[in-house]
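Engineer: one predicted model, sequence on top.
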Amino acid sequence: MGSGMSASQLISHLRTEGVATIARRGSRRLFEALGERLAWSEFDFPLREEDIMDSSALAPAAPRTNKADRLHIGWVCMPPGAGSGGHTTLFRMVQGLEERGHRCTLFLYDRYADDVARHEEVIRRHWPGLRADVRSATTGMDDVDAVVASSWATAHVVAARAHPSAHRFYFIQDYEPFFYPRGTLYALAEDTYRFGFTNIALGNMIAGVMESEVGRAPEAIVPFGVDTDVYRILPEFEKVPRSGVVFYAKKSVDRRGYLLAKLALERFHQTHPEQEIHVYGDHVSGWSIPVADHGNLSPRQLNELYNRTIAGLAISFTNISLVPEELMCAGNIPVLNESAYSRAVLSTDDAVWALPTPWCIADALAAAVEAPDVDARAARVAASERLDWEVTKKQIVSTIESACAASVVGSRAR
């Protein structure tokens, strides 16, 4: 709507488009104008300017420690939020090194503050089994034998701040350039695979994409695991008929397909209104159908929900999430978007795959709940053999210990 619009033109727009539509359009334009004025994209940038590194300017490192026993290992990560799956996986690996007798320190990187006390409170409350010390990555990491980056941003931090004598590792849980459009963040994320760290990839998907996109293979590939102590069939639910479907909502992470899932579940409800739809993770609103909005659930609460329901929608457009394996441990059938990346990791006939459209996903959910042998199928799926995280932890331990014991490490330093 231009500034020269007449009263009659305004009335015509109101009649044809409605007040709500015009208000939304005006709000969006205001939001975009404010974003340009305030440079909001800069607030999203995860690094301080002095921590942005360039693989072409990094010199070879000179690790001082050639040993595998009683290492001091630093793990650099961004501050976690409650229930973060990526941090949960990372902290499992930290615990694996602690169980082996190594000393571990978490170095949290906060672009805006050197004091990480409030972040430590979150870690102690939600990951009580973690014994590692917690410090700020911006106040020094000179006293470690090895340091592990856990994301593209923290790889830059390690390259910028770790002592040249420390062995450098990179625990890669996803191909993170895919998190962004082609541009600055994509390029900075992609460059981290050229830093010369010992790259440890979680799953085969990352290895294949790294080779095709940057021409480099990771030094180690470790398998996905699942927490079989938590995710399992519960005897108290075995005699209760399953009903409904479940979905993990992550509205701010588009690779997890929130809007696509919303459209699919709304369509699924049209054909199966008797099946309750359970949503956990982010609280949701504005849906055209009734949903049970659970918010954040603990792993044990989540396992109970999985035991009660028939199928779970697990969308991912990059590396597969932990949800499909956890669902199957509880006898729940995962419905996934068709993806070569997910298929590179998940090889099972028990999952249901669908083209990533609302109609195809809704039809796949319908097929899952319409199966004639829901309870028998649940028992069979849950009984299938799966790797737990102990295998992954042992392989991580072996990789770090072997590299630190070697006399030559092909990493780079600032």
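Structural biologist: Yes, it's here. Residues are numbered from 1 along each chain as shown.
Engineer: contacts, neighbours, all on C-alpha from now
Structural biologist: Fine.
Engineer: tally of neighbours for Cys360?
Structural biologist: Burial measure for Cys360: 17 neighbouring residues, criterion other CA atoms under 10 Å.
Engineer: show me what contacts it?
Structural biologist: Contact analysis of Cys360 by CA atoms under 8 Å, 6 or more residues apart in numbering lists 264, 354.
Engineer: list the buried residues of the helix or strand hosting it.
Structural biologist: If you go by DSSP states H and E, Cys360 is part of helix 358-370. When burial is assessed from 16 or more other CA atoms under 10 Å, helix 358-370 yields the following buried residues: 358-366, 368-369.
Engineer: show me which pair in the residues you listed is furthest apart.
Structural biologist: Greatest spatial distance among the buried residues of helix 358-370 (CA to CA): Pro358 and Val369, at 16.7 Å.
Engineer: do you know how far Thr89 is from Trp127?
Structural biologist: Distance of Thr89 to Trp127, given as CA to CA, to the nearest Å: 11 Å.
Engineer: got it, and Ala249?
Structural biologist: For Ala249, the distance to Trp127 equals 22 Å [CA to CA].
Engineer: just Ile73 next, same as before
Structural biologist: Taken as CA to CA, the span from Ile73 to Trp127 is 19 Å.
Engineer: higher neighbour count, the two?
Structural biologist: With neighbours defined as other CA under 10 Å, Ile73 and Trp127 compare such that Ile73 has more, 25 against 16.
Engineer: does anything pack onto the helix or strand where the more buried one lies? Which helices or strands?
Structural biologist: Assessed by DSSP H and E, Ile73 sits inside strand 72-77. Helices and strands touching strand 72-77, by 3 or more CA pairs under 8 Å, 6 or more residues apart in numbering; DSSP states H and E, are strand 103-108, strand 146-149, helix 152-161.
Engineer: which neighbouring elements make contact with the shortest one?
Structural biologist: Taking 3+ CA pairs under 8 Å, 6+ apart as contact, the helices and strands that strand 146-149 lies on are strand 72-77, helix 152-161, strand 167-172.
Engineer: A further structure is provided below for comparison with the first:
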Amino acid sequence: MQGKIDVFRHYETLLGEEQGHGIKISAENVPAGSMTWLVPDFSASSGGHINILRFMALLKGLGFPEQRLVVAEPHRWRSAAEAQAALNASFGDQGITVSLGARSIEPSQYLVATGWQTAYWVSKYRDAGCRLYFVQDFEPAFYAHGTEYALAENTYKLGLTGITAGSWLADKLRIDYGMRAIDFSFACDLDLYRPYGRRPNKTRHIFFYARPVTPRRCFEMGLLALKRVCDQMPDTAVIFAGWDVSGYQIPFHHLNAGTLAVSSLPELYSQCDVGLILSSTNLSLLPLEMAACGCPLVINRGPNASWLMSEEEVYYCDLEVDSIAETIMEALRNSEETAKRAALALRRAKRVSWKAEAEKISTFLREIG
């Protein structure tokens, strides 16, 4: 009957199906070091896909030459050639082969799930030497406690080996779900993210990573705290970036920068007196990228958010309105201490590299492969 919701088509697709013949994987029947990554449909602005493609390109140069990207359903591409062209245009031609649909997976030494929607397919595919799970956040927390929360959480019980974005996730998967997991830390592109000269300005600027469409980024709590800051420090203005917030009532001096080109971010970060970054789940890449531009940071305290940088490098606040507001004002008033922390954070950003993190993962892959 038309108009009815088809639960079966959607969720049974997510649950995957048995594939493969159970062949013994060796260098005689699959290329050594071959890797296949099953991903949800991609876009150029997706931070998760940027990370995946980054590691695919780096691992390709570290002894894992055959890198394949399989785009799971649902996707918007009419052909694999169209998806390949879009991938190359968005991320550069890294020699990564694209195919469409989870049923197009071919035998390989390593098969990697990415978003939770791909994990069931990977767990049920029999012609892979190692089945891995590239976990960038605790995805059950993206949902209310219902079907999708449970389906996402259950992917950590499928016996896949985790490669996680940061130590918090690795510890959580080991302790709560008994997964084997290795973590990589974050880095940033230092050719892009670097300090620009500060322009003279009588107004102090707070950068806020504002993502009202992403609940885990705690937009509303940040907005409440920022109003208190601006009420008490009227020479302060807030720059909102990450999403268009023009539909919100914002009763203080601010700029709605919306979604910006990546190339424009370093100079913007460099002009700010403090950056506020909130997250109720795993950190984004933003703290290290902003630190590389010399911007002092305020981040919420907690094992999910404080694993990357120390108390000497950034200001930590509790995830509550009063604490956020008070910590921002402390950072703005104590310029000497704030400059000291920003300098230490900048030094950290300059010491880390994506290549070093990929080398760590490549060593692990050889150990288990």
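Structural biologist: Cool, got the structure. These figures come from a predicted structure and were not determined experimentally.
Engineer: sketch out the strands for the second structure, chain order is fine.
Structural biologist: 35-39, 67-71, 97-100, 108-113, 128-135, 161-165, 181-184, 204-209, 236-241, 254-258, 274-277, 297-300, 315-317 (DSSP state E).
Engineer: buried residues in the second one?
Structural biologist: In this case it means strand 67-71 of the second structure. Under the neighbour-count criterion of 16+ other CA under 10 Å, strand 67-71 of the second structure has 67-71 buried.
Engineer: and those as TSV, adding distance to Cys272 of the second structure?
Structural biologist: Listed next are those as TSV, based on distance: CA to CA, whole Å:
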residue	distance to Cys272 of the second structure
Gln67	40
Arg68	41
Leu69	38
Val70	40
Val71	39
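Engineer: as JSON lines, the helices and strands packed on strand 146-149 of the first structure with distance to Ala292 of the first structure would be great.
Structural biologist: Converted to JSON lines, those look like this (distance: least, CA to CA, whole Å):
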{"stretch": "strand 72-77", "distance to Ala292 of the first structure": "33"}
{"stretch": "helix 152-161", "distance to Ala292 of the first structure": "36"}
{"stretch": "strand 167-172", "distance to Ala292 of the first structure": "34"}
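Engineer: tell me which of these lies nearest to Gln395 of the first structure.
Structural biologist: Using CA to CA, these put strand 167-172 closest to Gln395 of the first structure, at 12.1 Å.
Engineer: the equivalent of Ala187 of the first structure over in the second structure: how many residues sit nearby?
Structural biologist: Under the alignment by TM-score structural alignment, Ala187 of the first structure pairs with Ala150 in the second structure. Residues lying near Ala150 of the second structure (other CA under 10 Å) number 13.
Engineer: find the nearest non-adjacent residue to Ala150 of the second structure, please.
Structural biologist: Among residues not flanking Ala150 of the second structure along the chain, Pro140 sits closest, at 7.0 Å (CA to CA, 6 or more residues apart in numbering).
Engineer: to which residue of the first structure is that neighbour aligned?
Structural biologist: Matched by TM-score structural alignment, Pro140 of the second structure corresponds to Pro177 in the first structure.
Engineer: any idea how far its match lies from Glu385 of the first structure?
Structural biologist: Taking CA to CA, one finds Pro177 of the first structure at 33 Å from Glu385 of the first structure.
Engineer: between the two, which one's more packed in?
Structural biologist: Shown here are Pro177 of the first structure and Glu385; by other CA under 10 Å, Pro177 has more neighbours (20 against 8).
Engineer: against Glu17 of the first structure, how distant is the more buried one?
Structural biologist: Per CA to CA, Pro177 of the first structure is found 39 Å from Glu17 of the first structure.
Engineer: got the buried residues for the longest helix along the second structure?
Structural biologist: Secondary structure of the second structure per DSSP state H: the longest helix is helix 335-351. The neighbour-count check on helix 335-351 of the second structure (16+ other CA under 10 Å) flags 338-339, 341-346, 348-350 as buried.
Engineer: got those as CSV, with distance to Gly159 of the second structure columns?
Structural biologist: Output for the buried residues of helix 335-351 of the second structure, formatted as CSV (distance: CA to CA, whole Å):
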residue, distance to Gly159 of the second structure
Thr338, 45
Ala339, 46
Arg341, 42
Ala342, 41
Ala343, 43
Leu344, 40
Ala345, 37
Leu346, 39
Arg348, 35
Ala349, 34
Lys350, 36
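Engineer: quick check, nearest of these to Tyr120 of the second structure?
Structural biologist: Looking across these and measuring by CA to CA, the closest to Tyr120 of the second structure is Ala349, at 36.1 Å.
Engineer: tell me the contacts of that closest one?
Structural biologist: 187-188, 288-289, 291-292.
Engineer: of these, which belong to helices?
Structural biologist: Counting by DSSP H, the contacts of Ala349 of the second structure place 288-289, 291 in helices.
Engineer: got a winner among the residues you listed for most neighbours?
Structural biologist: Most neighbours among those, by other CA under 10 Å: Ala291, with 31 neighbours.
Engineer: which residue in the first structure aligns with that residue?
Structural biologist: In the first structure, the residue matched to Ala291 of the second structure (TM-score structural alignment) is Met328.
Engineer: my guess is its match contacts Pro334. True?
Structural biologist: Yes: between Met328 of the first structure and Pro334 there is a contact under CA atoms under 8 Å: 7.0 Å.
Engineer: can you give me every residue that contacts the match of Ala291 of the second structure?
Structural biologist: With CA under 8 Å, 6+ apart, Met328 of the first structure has these contacts: 334, 378, 381-382.
Engineer: end to end on stretch 199-210 of the second structure, go ahead and measure it.
Structural biologist: For stretch 199-210 of the second structure, the first-to-last residue distance is 24 Å (CA to CA).
Engineer: then stretch 230-240 of the second structure?
Structural biologist: Stretch 230-240 of the second structure has an end-to-end distance of 14 Å (CA to CA).
Engineer: where does that stretch end up in the first structure?
Structural biologist: Going by TM-score structural alignment: stretch 230-240 of the second structure matches residues 269-279.
Engineer: neighbours around the closest residue to Ala44 of the second structure other than its chain neighbours, how many?
Structural biologist: Of all residues not flanking Ala44 of the second structure in the chain, Ser90 sits nearest, at 5.2 Å (CA to CA, 6+ apart). Neighbour count of Ser90 of the second structure, defined by other CA under 10 Å: 14.
Engineer: next: Trp40 of the first structure.
Structural biologist: Per other CA under 10 Å, the neighbour tally for Trp40 of the first structure reads 12.
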